[in-house]
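Visitor: Just a sequence and a predicted model for now, questions to come.
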Amino acid sequence: MRLVFAGTPAAAVPTLRTLVRSHEIAAVITRPDAPLGRKRVLTPSPVAQAAEELGLPIIKAARLDDEATEKITALEPELGVIVAYGGLVREPLLSAPEHGWINLHFSLLPQWRGAAPVQRALIAGDTELGASVFQLVPALDAGDVYAARTVPVAADATADVALRILADDGAGLTADVVASIADGTGVAVAQQGEATVAPKLTLEDGALEWTQSAAELFARFRGVTPEPGAHTTVEGLRVKVLAMAPIDAEAQAPGTVWTTKQALLVGTGTSPVAVTRVQPAGKGAMNATDWWRGLRADENVRFGA
């Protein structure tokens, strides 16, 4: 088929690389170069970098406005494929391809419609993750689903790891759907069940509440790692928690801190968690026990205070 592909982050690259093997990619639409790093160097998106490597035409657009719509429509695509582009597809562009647009979404729809499905699923403690390919419609992630499947993800996987696994698996799922549309066998069915929403994460979503259970704290840590990052306060200063896990040890009051040779243990609403790596404000990442000993904190200093 003659396709246009829209995507921006690394999670969209596996699908682009898979589709280019079997289909004509008339153009790749991605968001403009963005400033990255401390020096704020303008850097092409991961999708733009992959498209350039593959020798594909690139359209960089912050939003799919009239100008972008005109460029894309002129290519006469049969189908549009979108994976985490970061902008809305509206009419008349939505109906421009003969078969409309399909979207790879990293959840089992109608669960977790929105910008952060993997992160929100992990924070909620979901034990089942997956991906769906659906027909794009004006309403948010509400179109009929061509295919969906669960994807095994380790119980301790953080959001970045889970997203990589889902992106790799979802590439094949999307390719199967495109093939079925091409040969006329593809059938999309209405979403079933209650919808949940997955809004973009904010910095405050990373705040750890030590009165929660160890399971709830670890679920939040997984969902917000690496971005926006799990964090707490110690003596009023913010500290990023880079590595932690539940541990089988005697419970102590929430926020209470004690050390072993391997880790910093912190009390929760249930059993403790082991914090092994932190990043204090204005400093680099470091071993948690080394950082704590360097503080010379007395026994009354707690996490979350």
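Guide: Happy to help now that I have it. Residues are numbered from 1 along each chain as shown.
Visitor: contacts and neighbour counts: CA atoms only from here.
Guide: OK.
Visitor: for residue 116, what are its contacts?
Guide: By Cα atoms under 8 Å, 6 or more residues apart in numbering, the contact set of residue 116 is 198-201.
Visitor: same thing with residue 138?
Guide: 89-90.
Visitor: That one and residue 128, how far apart?
Guide: 27 Å (Cα to Cα, to the nearest Å).
Visitor: ok, now residue 27?
Guide: Residue 27 sits 34 Å away from residue 128, going by Cα to Cα.
Visitor: who's more crowded, the two?
Guide: Each of residue 27 and residue 128 has its neighbours counted (other Cα atoms under 10 Å); residue 27 has more, 21 against 14.
Visitor: what sits against that one?
Guide: By Cα under 8 Å, 6+ apart, the contact set of residue 27 is 3-5, 56-59, 72, 75.
Visitor: ok, how many other residues are close to residue 223?
Guide: Burial of residue 223 is recorded as 31 neighbouring residues (other Cα under 10 Å).
Visitor: I figured it was touching residue 121, is that so?
Guide: Yes - between residue 223 and residue 121 a contact is recorded at 7.5 Å, counting by Cα atoms under 8 Å.
Visitor: In a markdown table, list the contacts of residue 27 along with secondary structure.
Guide: Formatted as a markdown table, the entries for the contacts of residue 27 read as follows, by DSSP: H, G, I helix; E, B strand; the rest coil:
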| residue | secondary structure |
| --- | --- |
| 3 | strand |
| 4 | strand |
| 5 | strand |
| 56 | coil |
| 57 | coil |
| 58 | strand |
| 59 | strand |
| 72 | helix |
| 75 | coil |
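Visitor: Pull out the buried residues from these.
Guide: Members of the contacts of residue 27 that pass the buried threshold by neighbour count (16 or more other Cα atoms under 10 Å) are listed as 3-5, 56, 58-59, 72.
Visitor: okay, now the one to match up with it:
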Amino acid sequence: MRVVFAGTPEPALPSLRAFLASDRHEVLAVVTRPDAPAGRGRHVLRSPVAALADEHGIEVLTPHKVSEPAFLDRLRELAPDCCPVVAYGALLPQAALDIPQHGWINLHFSLLPAWRGAAPVQAAVRAGDDITGASTFRIVKELDAGPVFGVLTEAVRPGDTSGDLLDRLAEAGAQLLLSTVDGVQDGTLEPVPQPEDGASYAHKVTVEDARVDFGAPAHAVDRLVRAMTPDPGAWAGFRDERIKLGPVAVTGGDPLGPGELRVERKQVLVGTATKPVRLGEVQAQGKKRMPATDWARGVRIEPGERLS
């Protein structure tokens, strides 16, 4: 099939590579978000999908809005049979959805209808789901509500961060998306409507969502920190500044008040509503990440100090 691939961040790369390597499909162009400032220096960078397309000499389309007439005209000129999508990052108007004969087929990192929306992997980790997965579906106007072609399942491991889980889903999901488009081409695959019951939503995560509440139980603190790792990064307040926190470990031992710090020879503990948790890596503002014990020695924590 003649395809135009839509995607933006690194988790879309395994799927794009799968289509580039396939002898059944021709990648005519990619659609991705416009170049944007990134990193500490705020240098303008191509998206990972755009950079990979550049390496292969493939046309890159970067509309600010998918409804732009110039973009829609170019998409009609390309006349794709299908548009595979992975984490593109923008809503698609009906005028765009109507162009490819076989529609836009999205790889979404959840078992739909669970965790529709922008941050399904983070939501699964934070909720403590034991099983998640990925789904391919035909995009319709309603958010992530289109009929489903195929699914795969993936266990959420006890120490998984969102980054760990997303890496596995991106790799496995690439083959699911490719086989879905193969099946659509062959006429052997028909989508099944999503059930009306059981839908849940994973809204875009904000920096404020990533603030750790040490008044919550230890297991909830653990899940939140892992869910926000690596992006946008869990954080807490310390001496009127924000510090970023890497994954923690639930421990036993003497209880501490919520947020209360205790520095021991080989660990730094912080209290929650239940058991203390052991801090992993800490990153103070303007500093590199470091083990919590090194951070604690550097700031010289006083008895009774807390993370807030």
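Guide: Nice, I can see it. These numbers come from a predicted model, not from an experiment.
Visitor: Next, the TM-score between them, please.
Guide: These two chains, once laid on top of each other, score a TM-score of 0.95 by TM-score structural alignment, normalised by the length of the first structure; 304 aligned residues with a Cα RMSD of 1.4 Å.
Visitor: rewinding a little: of all the buried ones among the contacts of residue 27 of the first structure, which comes closest to residue 177 of the first structure?
Guide: Proximity to residue 177 of the first structure was ranked across those by Cα to Cα; first place goes to residue 3, at 13.0 Å.
Visitor: which residues sit in contact with that closest one?
Guide: When contacts are counted by Cα under 8 Å, 6+ apart, residue 3 of the first structure is found next to 23-27, 77-81.
Visitor: Could you rerun that using 10 Å?
Guide: Residues in contact with residue 3 of the first structure (Cα atoms under 10 Å, 6 or more residues apart in numbering) are 19-20, 23-28, 75-81, 97, 101, 178.
Visitor: Likewise for residue 44 of the first structure?
Guide: With contacts defined as Cα under 10 Å, 6+ apart, the neighbours of residue 44 of the first structure are 8, 30-36, 50, 52, 60.
Visitor: can we see that at 6 Å?
Guide: Applying Cα atoms under 6 Å, 6 or more residues apart in numbering, one finds that residue 44 of the first structure lies in contact with residue 33.
Visitor: Residue 292 of the second structure corresponds to which position in the first structure?
Guide: With TM-score structural alignment as the criterion, residue 292 of the second structure lines up with residue 288 in the first structure.
Visitor: How much space separates that match from residue 161 of the first structure?
Guide: 22 Å.
Visitor: out of those two, which sits in the busier spot?
Guide: residue 288 (25 against 16).
Visitor: For the more buried one, which residues are in contact?
Guide: With Cα under 6 Å, 6+ apart, residue 288 of the first structure has these contacts: 276-278.
Visitor: And the contacts of the lengthiest helix in the second structure?
Guide: As far as residue count goes, and with DSSP state H defining each element, the longest helix of the second structure is helix 162-186. Outside helix 162-186 of the second structure, the residues within contact range by Cα under 6 Å, 6+ apart are 11, 14-15, 121-122, 189, 227, 229-230.
Visitor: After it, which helix or strand is next?
Guide: Tracing the chain past helix 162-186 of the second structure, the next element assigned as helix or strand by DSSP states H and E is strand 201-202.
Visitor: mean distance, the helix or strand that that following strand is followed by to its aligned residues in the first structure?
Guide: Moving toward the C-terminus from strand 201-202 of the second structure, the first helix or strand encountered (DSSP H and E) is helix 218-227. On the superposed models, the aligned residues of the first structure are on average 0.7 Å from helix 218-227 of the second structure, with distances taken as mean Cα distance after the TM-score superposition for the first structure.
Visitor: Please tell me I have it right and residue 110 of the second structure contacts residue 133.
Guide: Yes - because the distance of 4.8 Å satisfies Cα atoms under 6 Å, residue 110 of the second structure is recorded as touching residue 133.
Visitor: Filter the contacts of helix 162-186 of the second structure down to just the ones in helices.
Guide: With DSSP H as the criterion, helices contain 14-15, 121-122, 227 from among the contacts of helix 162-186 of the second structure.
Visitor: can I get the residues you listed in CSV with distance to residue 209 of the second structure?
Guide: Formatted as CSV, those follow (distance: Cα to Cα, whole Å):
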residue, distance to residue 209 of the second structure
14, 29
15, 29
121, 15
122, 11
227, 10
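Visitor: Any idea how many residues pack against the counterpart of residue 133 of the first structure in the second structure?
Guide: The pairwise alignment with the second structure assigns residue 133 of the first structure to residue 136, based on TM-score structural alignment. Residue 136 of the second structure is flanked by 31 other residues according to other Cα under 10 Å.
Visitor: Same question for residue 260 of the second structure.
Guide: Counted with other Cα under 10 Å, residue 260 of the second structure comes out at 19.
Visitor: Spatially, and excluding backbone neighbours, which residue is closest to it.
Guide: Counting by Cα to Cα, 6 or more residues apart in numbering, the nearest residue to residue 260 of the second structure once its immediate chain neighbours are dropped is residue 306, at 4.3 Å.
Visitor: Check whether residue 210 of the second structure really touches residue 234, as I assumed.
Guide: Yes - using Cα under 6 Å, residue 210 of the second structure is in contact with residue 234, at 4.7 Å.
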